[in-house]
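A.B. asks: Below: sequence and its predicted model.
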Amino acid sequence: MGFTLNYKNIVHLMIMILELVVCYGQDFICSRATYYGSPDCLGNPTGSCGYGEYGRTVNDGYVAGVHRPYRNGTGCGACYQVRCKAGSICTDEGVVVVATDFGVGDWVDFLFTARAYSKMARPGFEAELLSYGVVNIEYKRVACTFRGSNMIYSVHPGTKYPHYFAIIIIYPPGLYDVVGAQIWQEDCKEWRPMRKPFGAVWDMENPPRGDLRIRFLFSATGDVNDATWVESPNLIPAYWEAGVNYELAITL
């Protein structure tokens, strides 16, 4: 069966092409977004990034599960400006959300909380936007405003001294991704790679004894071949405890 372009088909195709040009020309990416319900309109405490309760309330609850931006967990903690494309009911600013989970929907890249989804609407139009269910959007990565260019990582609650050590990246640094992590092995005089089991978590079985030196591989593109190692100035004490936070100032 053949396909014939009529006037309506041509106009629709031209509109789609124009939308793509406008989005990418402004460094925005065109996609779609939807939302999910929760009793308190906050995030999912069992999200794929591993943030737990933190992932529910960070950024005043403006959080999202993401699809393509998830990037096997590398995108966890990144911030995105998202603007809906539903005519006059949408604001020019949209909403800035933190990626705290992996989300898959009907060809969508962002699965918002209802709180974050309705933030894209002009005052008084929140209910109308929510009635869409799924809406066209444009988005781009932006620097999180929590700590500027600093990074904060925490000893993961699942760590078990002394046989299993894990950390979780809470605040990624600006527009950089953490694409690698290593711990110094003093007796061998070498850096041992940490594993990335899921989300924002990096871990190691049978870590070195004594204070731990950690360094991170930062990339502005997500590519390990275009990245820079930066050592944390903080030594993690030999008898490490879960839940302790460490901060690393990034200058690249």
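C.D. replies: Yep, that arrived.
A.B. asks: Only C-alpha atoms from now on, for both contacts and neighbour counts.
C.D. replies: OK.
A.B. asks: Show the contacting residues for Pro173.
C.D. replies: For Pro173, the contact set (CA atoms under 8 Å, 6 or more residues apart in numbering) comprises Ala143, Cys144, Arg147, Gly148, Ser149, Asn150, Met151, Ile250.
A.B. asks: run the last query once more with 7 Å
C.D. replies: Contact partners of Pro173, counting by CA atoms under 7 Å, 6 or more residues apart in numbering, are Ser149, Asn150, Met151, Ile250.
A.B. asks: Please flag which of those sit within strands.
C.D. replies: Under the assignment DSSP state E, these contribute Asn150, Met151 to strands.
A.B. asks: ok, of the contacts of Pro173, which come out buried?
C.D. replies: Among the contacts of Pro173, those classed as buried by 16 or more other CA atoms under 10 Å are Ser149, Met151, Ile250.
A.B. asks: this is the comparison structure:
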Amino acid sequence: LQVRCKDKKLCSGAGARVVVTDRARMKTNRTDLVLSSPAFAAMARPGMAARLTKLRAVDVEYKRVPCEYRGKNLSVRVEERSRAPSELAVRFLYQGGQTDIVAVDVAKVGSSSWKFMTREHGPAWSTRQAPAGPLQFRVVVTGGYDGKWVWADREVLPSRWRAGEVYDTGVQITDVAQEGCFPCDTQEWR
């Protein structure tokens, strides 16, 4: 997202680009985003970062923009709680473009028997039915209204995958989504 705060005395007009990993869904307030301190400070005008970060909460406007990870493919990080061979939890990294991963399947390389994974939060997915052996992944990405399958047509996780390791899928996602519909989308700040 491109995020900027509405206080023109403290904040720059450009705002800051941030990567959203999960959304704040608090019923106790109207918070849409929880930003890290560096991201919060990046919205400030020169010399105003300290004053802005002291506020801790500000009115913002934001718009969705494509993520760019130059020289990086979509990668899979095996989460620490994974237990080979069948209990597998992964987190996707370097998801380029302007899309959402809405479904993930895993299969042994060369097999057509795919096992679905369950979304836990943000980019984290898990299954207790991962097959043994080298593994491949396929994901459904959406950009606006449409979804499409994207998959690594090769081994992503080796037979002896390890928790904490990051594995390159060899896949690039660069699709750009329309916020609403074309030509309706005006790219306005919200």
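C.D. replies: Sure thing, it's come through. If you're wondering where the values come from, they're calculated on a predicted model, not measured in any experiment.
A.B. asks: TM-score for the pair, please.
C.D. replies: Put the two chains on top of each other and the TM-score (TM-score structural alignment, normalised by the length of the second structure) is 0.75; 170 aligned residues with a CA RMSD of 2.6 Å.
A.B. asks: Can you tell me the centre-most residue of the second structure?
C.D. replies: Thr21 (4.8 Å; CA atoms, centre = their mean).
A.B. asks: measure it to Leu10 of the second structure for me?
C.D. replies: 26 Å (CA to CA, to the nearest Å).
A.B. asks: And Val104 of the second structure, by the same measure?
C.D. replies: Counting by CA to CA, the gap from Val104 of the second structure to Leu10 of the second structure is 42 Å.
A.B. asks: Then Trp151 of the second structure?
C.D. replies: 44 Å.
A.B. asks: just to revisit the earlier point, any chance of the buried ones among the contacts of Pro173 of the first structure in TSV, with distance to Glu138 of the first structure too?
C.D. replies: Putting these into TSV (distance: CA to CA, whole Å) gives the following:
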residue	distance to Glu138 of the first structure
Ser149	25
Met151	27
Ile250	29
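A.B. asks: Tell me the counterpart of Val96 of the first structure in the second structure.
C.D. replies: Counting by TM-score structural alignment, Val96 of the first structure corresponds to Arg17 in the second structure.
A.B. asks: List the residues that contact its match.
C.D. replies: Neighbours of Arg17 of the second structure in contact, by CA under 7 Å, 6+ apart: Leu1, Gln2, Val3.
A.B. asks: of all those residues, which comes closest to Phe137 of the second structure?
C.D. replies: The nearest member of these to Phe137 of the second structure, counting by CA to CA, is Leu1 at 26.6 Å.
A.B. asks: how many neighbours does the residue nearest to the closest one when sequence neighbours are not counted have?
C.D. replies: Excluding the flanking residues, the one nearest Leu1 of the second structure by CA to CA, 6 or more residues apart in numbering is Arg64, at 4.4 Å. Using other CA atoms under 10 Å, Arg64 of the second structure has 22 other residues around it.
A.B. asks: Name all residues that make contact with the equivalent of Arg64 of the second structure over in the first structure.
C.D. replies: Alignment note (TM-score structural alignment): Arg64 of the second structure maps to Arg141 of the first structure. Residues near Arg141 of the first structure by CA under 7 Å, 6+ apart: Cys79, Tyr80, Gln81.
A.B. asks: Which of the residues you listed are retained in the second structure?
C.D. replies: On the basis of both residues aligned by TM-score structural alignment, their matches' CA atoms under 7 Å, what survives of the contacts of Arg141 of the first structure in the second structure is Tyr80, Gln81.
A.B. asks: Including neighbour count, could the contacts of Arg141 of the first structure go into a markdown table?
C.D. replies: Formatted as a markdown table, the contacts of Arg141 of the first structure follow (neighbours: other CA atoms under 10 Å):
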| residue | neighbour count |
| --- | --- |
| Cys79 | 24 |
| Tyr80 | 21 |
| Gln81 | 18 |
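A.B. asks: hang on, the earlier thing: compare the contacts of Pro173 of the first structure with the second structure and list the overlap.
C.D. replies: Contacts conserved in the second structure for the contacts of Pro173 of the first structure, using both residues aligned by TM-score structural alignment, their matches' CA under 7 Å: Ile250.
A.B. asks: Columns distance to Leu18 of the first structure on top of the contacts of Pro173 of the first structure, output as a markdown table?
C.D. replies: Below are the contacts of Pro173 of the first structure laid out as a markdown table (distance: CA to CA, whole Å):
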| residue | distance to Leu18 of the first structure |
| --- | --- |
| Ser149 | 35 |
| Asn150 | 38 |
| Met151 | 38 |
| Ile250 | 39 |
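A.B. asks: Pick the one among the contacts of Pro173 of the first structure closest to Val66 of the first structure.
C.D. replies: Met151 (21.1 Å).
A.B. asks: what do we get in the second structure for the closest one?
C.D. replies: Met151 of the first structure maps onto Leu74 in the second structure, by TM-score structural alignment.
A.B. asks: count of neighbours near Asp226 of the first structure?
C.D. replies: Burial measure for Asp226 of the first structure: 11 neighbouring residues, criterion other CA under 10 Å.
A.B. asks: That one contacts Ser219, doesn't it?
C.D. replies: Yes - counting by CA atoms under 7 Å, Asp226 of the first structure touches Ser219, with 6.1 Å between them.
A.B. asks: need the longest helix for the first structure.
C.D. replies: For the first structure, the longest helix by residue count, based on DSSP state H, is helix 7-25.
A.B. asks: can you map out the helices along the stretch 51-200 of the first structure?
C.D. replies: All helices of the stretch 51-200 of the first structure, identified by DSSP state H, counting those that start in this stretch, fall at 54-57, 114-118, 126-132.
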